[in-house]
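Colleague: Any chance you could fold what I've pasted below:
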Amino acid sequence: MPKKTLKEHSINREWCKGCGICVHFCPKNVLALDEMEKVIAVRPEDCICCKLCEIRCPDLAIEVILEPEKQEASE
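Modeller: Coordinates of the predicted model:
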């Protein structure tokens, strides 16, 4: 199975209530709360695309967007 590659974290800051659940569940400490108590991706290069933040967010405020998978040429 090919490795998933992150395109971006889509964060709806209006929906985010700053509960920190996504920050808590991120295994690579990619996310943090900023000075406004809203989630931001502080280390997106470390994201493993597990989508735990997306799954756990009670407000549906975060989406992990992946790069399209490259199809390998069949022989």
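
Colleague: Every contact and neighbour count from this point should use C-alpha atoms.
Modeller: Fine.

Colleague: ok, the residue lying closest to residue 33 once chain neighbours are set aside - how many residues close by?
Modeller: Nearest-residue entry for residue 33: residue 39, 4.5 Å, with adjacent residues in sequence omitted and distances by Cα to Cα, 6 or more residues apart in numbering. Neighbourhood size, residue 39 [other Cα atoms under 10 Å]: 24.

Colleague: quick one more, to check against the first:
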Amino acid sequence: MAKVKGAVVVNEERCKGCDLCVVACPTDTLALQSKEVNDRGYHFAYMARPDSCIGCSNCAVVCPDGCIEVYRVIVK
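Modeller: As a prediction, this is how the structure comes out:
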């Protein structure tokens, strides 16, 4: 049976670190960057555990700034 793997791309410069995507992720894939900040001074979201992403798009749906894109790949 094929398995779906996902990939999340965050526009780091638009992300304001609101943490909504991190909370909405059912697999704890996303986290907020603790050391780096973007040009506006916010800690941005990133894929902390990329292997656990299932491509559900919950993060993209709840993002108020529309700075998240989700891609899905079927792995055989």
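
Colleague: Just the TM-score for the two chains, thanks.
Modeller: The pair, once superposed, lands on a TM-score of 0.78 when counted by TM-score structural alignment, normalised by the length of the first structure; 67 aligned residues with a Cα RMSD of 1.7 Å.

Colleague: about what we covered before: need the counterpart of the residue nearest to residue 33 of the first structure in the second structure.
Modeller: Here residue 39 of the first structure is matched to residue 45 in the second structure, going by TM-score structural alignment.

Colleague: May I have the residues that are in contact with its match?
Modeller: By Cα atoms under 8 Å, 6 or more residues apart in numbering, residue 45 of the second structure lies in contact with 10, 12, 15, 17, 19, 21, 22, 30, 31, 32, 33.

Colleague: name the element the residue positioned nearest the centre of the first structure belongs to?
Modeller: Centre of the first structure computed as the mean C-alpha position; nearest residue by Cα atoms, centre = their mean is residue 64, 4.2 Å away. In this structure, residue 64 of the first structure sits in strand 62-66 according to DSSP states H and E.

Colleague: residues in the second structure aligned with that strand?
Modeller: Counterpart in the second structure of strand 62-66 of the first structure, with TM-score structural alignment as the criterion, is residues 68-72.
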